[in-house]
Structures are given as structure tokens and as C-alpha cells.
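> sequence unknown, structure follows:
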């Protein structure tokens, strides 16, 4: 149980940070990324084609972001850069898919995706200016928000564990 709790805390902390990823989108086909997100969480993302591998051509991509129930949250075509933002309505896997939609497909493209979730979306510079805090007080505020997010993630994981173990119990007992 202690190991499971430590793993849950590690996963919760890992989900508090934002990371940019590069996706290699093939000339034909789709590249998707997904993230399991709780309900009522802010999501912000920026994406752009990396043109270093295409100095003379300018391919474009299409992007579609869907909720766990298949609702389209963002759709864009003929894009070289873009962004999306939403607050999750339900918990589950949110999916962002990218594909080349221009005639200039070449050998595929690289897409930079900067996907931020939850507290990683906060503009701490603006908060610091508005509330006139800095230094240790600002860092304590960030830690307080992180602890609240970890607590919410642990509650969510505990609920999922109860549902999962109940499902397993009903399978083994039937």
C-alpha cells in the first residue's frame, strides 16, 4: 500500500509540470498524443511546425482535439502554428491528433507541442504583480497550489482504485 501511495504521489507531481514534445508526423497518417485529465482542469497548448527540415516548402497540418466522449474541442486545418485552450468537462483521456493536410507532404514534418495542464497553466508573473508578492512568499504560494493539486489527484486516483478493485471483485466473484 505504501508503494502504491508513493507511486500515486510521483504520478501526481509529474502531472503538475508542463513539457514540450516534438512529434514526427508521417507524410501519410496521423500522430496522436493523449493525456488522462480530471474534470474541471484548465488545458493550454501551443503547436507549430518545425521548418528546419523543410527550408523550401511550407507544408501545413490539421489538428483535432477530442474529449473522452469524442466531443471535438479544437479543430484546425491548413495550420503552421496554432493553439487551443479549454477546461475539461469530464475526466478521462483527451486526445490531440495531427496530420499533414497540404499537397507539400515531402517526408513528413516535426511538430512542436507545448501542452500545459492544471497549475502549469498559471501565469505566476501576473499573480506576483497583482498580489505584490515575490521571493519566498511567491514560492510558498506555488507550493500551496501544488499541494492542493496533488491532494486532488490523490482523491481522483483513490476513487479510480475503488472503482477498479470493485470491478475486479465482481469479475472474480461471478
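That came through, no problem. Small disclaimer: the values here were computed from a predicted structure and weren't measured.

> CA only for contacts and neighbour counts going forward, please
Will do.

> which parts of whichever helix in the chain runs longest are buried?
Taking DSSP state H as the assignment, the helix of the chain that covers the most residues is helix 135-173. Judged by neighbour count using 16 or more other Cα atoms under 10 Å, the buried positions of helix 135-173 are 138, 141, 146, 149-150, 153-154, 157.

> same check, this time on stretch 116-136
116-121.

> narrow those to those in strands?
Assignment to strands by DSSP state E places the following of those there: 116-117.

> from the buried residues of stretch 116-136, which two are the most distant?
116 and 119 (8.3 Å; Cα to Cα).

> anything in contact with each of the two?
When contacts are counted by Cα atoms under 8 Å, 6 or more residues apart in numbering, residue 116 and residue 119 have residue 17 as shared neighbours.

> that older thread, just put the buried residues of stretch 116-136 in a markdown table and tack on distance to residue 91.
Formatted as a markdown table, the entries for the buried residues of stretch 116-136 read as follows, by distance: Cα to Cα, whole Å:
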| residue | distance to residue 91 |
| --- | --- |
| 116 | 16 |
| 117 | 13 |
| 118 | 13 |
| 119 | 17 |
| 120 | 18 |
| 121 | 18 |
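
> looking at the buried residues of stretch 116-136, which is nearest residue 69?
Within the buried residues of stretch 116-136, proximity to residue 69 (Cα to Cα) peaks at residue 117, which comes in at 19.0 Å.

> contacts only, for that closest one.
If you count contacts by Cα under 8 Å, 6+ apart, then residue 117 has 15-18, 41-44 around it.

> check it against this one:
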């Protein structure tokens, strides 16, 4: 394998680590949420399952989950009740923080569930094996397609982050302007109240002929 091919595959390996894979514990009667900032029109896939410590035996009811995937505006993209595994796939219609929440039913005595969860977005979410079969491309051509798609995805991500940064700057400027206006209004009110008090005090002294 040439150095250029090795470099390309290494680069692809680093890029494709964007996929988020994790394992965590969840206490019965509790909820755990995981968020991911996703661009508009980005493809997203995820899968989850409760780890069964006794393989070959069905999981008890106490080890069932309620899973909900929601958009930044609260729209449901996936909702399952009393399941021990599942998967979801969608194209994001809104940009922002998407949230996956896992809830375990309350149980006495309290139980602990081990959950494996994998969440992929963008380039990492594509099924490249299907693309290779459909388009009948060679291995190196497929790697080049992956690399090109990854570069496009990174470019789109940079533009998205730049846009989010501009939104935050505009929000900060708007907030600062409002705070400045409120501060000025507070000073005017304080000075008005102080002037009114002085006027009443002067009137009082005049009535008492102290001035």
C-alpha cells in the first residue's frame, strides 16, 4: 500500500470517529438525556439496547426503557415505550440540539440498567456498503467518495458553526443594547424620584416657613 493511500485511509479513520458510541448506567425511576448539535438536512441514525447480563434469557419488565428523540423545537422523531432495544433514522428538518432521552420505569428494589447507545450523523451515518453495491464502484473509488463526502461535510459543518457564532454575536449585541437601555431608564427613574422627593421636601419646608 502506498503512503498516499495509507494517509487517505488514516484521514478517513480520524474523520469517521465523529460517530458517538457509548455505554452508561441508568437507575430505575430516572431519566438520562444526551444531546447532539445537528445541521439542517443532516442524516442521523442511532441504535440502543439494554445489556443483558444473562444472555439467552429474556429481560424482565424492570429492564424496559422508554426512549424519545426530539428536535430543538420539541418535535418527536422517535418514541418507543417498554422496549429493550431499538434504532432510529431521520433527516434533520431543523438545525440545533437534538436530544435522546432514556427513561427507566420505577421499580422496587431499585435496579440499574446498562445501556449501549450509538449515534451517527452526517458522513458517519451513511451505509457505504450499500452505496458500493448499488454503484458497483471499486475499493479505492469508494474510499475517494468517502473522503470527498467527508470534506463536504466538514465544510458544511464549518459554515454551520460560523452561522451559529454569528447568531450568538447578534444575540449578545441585542442583549447588551437592551441592558444599556434598561440601565438608562433606571437612572432616569431614580433621578426623577429623587427630584420629586426634593420638590416635596422643599414644599414641606416652605409650608412650615423653614425656608
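Ah, there it is. Remember, it's a predicted structure, so these values are computed and weren't measured experimentally.

> so what number do they get for TM-score?
TM-score for the superposed chains, counting by TM-score structural alignment, normalised by the length of structure 1: 0.82, backed by 162 aligned residues with a Cα RMSD of 2.5 Å.

> before we move on, back to that, which among the contacts of residue 117 of structure 1 end up buried?
Of the members of the contacts of residue 117 of structure 1, the ones counted as buried by neighbours, 16+ other Cα under 10 Å, are 15-16, 18, 41-44.

> would you map the helices across structure 2?
If DSSP H is used as the criterion, the helices of structure 2 fall at 3-15, 128-135, 139-207.

> quick one, which of those helices is nearest to residue 97 of structure 2?
When the helices of structure 2 are compared by Cα to Cα, helix 139-207 sits nearest residue 97 of structure 2, at 11.7 Å.

> returning to what we had before: turn the contacts of residue 117 of structure 1 into TSV, columns for distance to residue 131 of structure 1.
Rendered in TSV, the data for the contacts of residue 117 of structure 1 read as follows (distance: Cα to Cα, whole Å):
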residue	distance to residue 131 of structure 1
15	26
16	22
17	23
18	24
41	23
42	21
43	24
44	23
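
> my guess is residue 92 of structure 1 contacts residue 37, does it?
Yes. Counting by Cα atoms under 8 Å, a contact exists between residue 92 of structure 1 and residue 37, whose distance comes to 5.6 Å.

> give me the more crowded residue out of the two.
Neighbour tally, residue 92 of structure 1 and residue 37, criterion other Cα atoms under 10 Å: the higher count belongs to residue 37, 23 against 16.

> wait, the more buried one touches residue 87, no?
No. Because the distance of 10.2 Å does not satisfy Cα under 8 Å, residue 37 of structure 1 is recorded as not touching residue 87.

> what about the residue lying closest to residue 103 of structure 1 once chain neighbours are set aside, neighbour count?
Residue nearest to residue 103 of structure 1 in three dimensions, not counting chain neighbours: residue 59, with 7.3 Å by Cα to Cα, 6 or more residues apart in numbering. Here the neighbour count serves as a burial measure; for residue 59 of structure 1 (other Cα under 10 Å) it reads 20.

> let me see the contact set for the alignment partner in structure 2 of residue 95 of structure 1.
Alignment of residue 95 of structure 1 against structure 2 is given by TM-score structural alignment, with residue 99 as its counterpart. When the contact criterion is Cα under 8 Å, 6+ apart, the partners of residue 99 of structure 2 are 33-36, 68-72.

> just the buried ones from those residues?
Here, 16+ other Cα under 10 Å leaves 68-71 buried among the contacts of residue 99 of structure 2.

> and those, which is closest to residue 191 of structure 2?
Looking across those and measuring by Cα to Cα, the closest to residue 191 of structure 2 is residue 71, at 47.8 Å.

> now for the nearest residue to that closest one once chain neighbours are set aside, how many residues are close by?
For residue 71 of structure 2, ignoring the flanking residues on the chain, the nearest one in space by Cα to Cα, 6+ apart is residue 98 at 4.7 Å. By the measure other Cα under 10 Å, the count of residues near residue 98 of structure 2 is 22.

> for residue 205 of structure 2, same thing?
Other residues lying near residue 205 of structure 2 total 11 when counted by other Cα under 10 Å.

> the contacts of residue 99 of structure 2 in strands, which ones?
Within the contacts of residue 99 of structure 2, membership in strands is found for 33-36, 68-70, as judged by DSSP E.

> those: which two are farthest apart?
Within these, two members stand farthest from each other by Cα to Cα: 36 and 68, at 13.7 Å.

> how many neighbours does residue 19 of structure 1 have?
Residue 19 of structure 1, neighbours per other Cα under 10 Å, totals 12.

> my guess is it contacts residue 121, does it?
No. When contacts are counted by Cα under 8 Å, residue 19 of structure 1 is not listed as touching residue 121 (11.5 Å).
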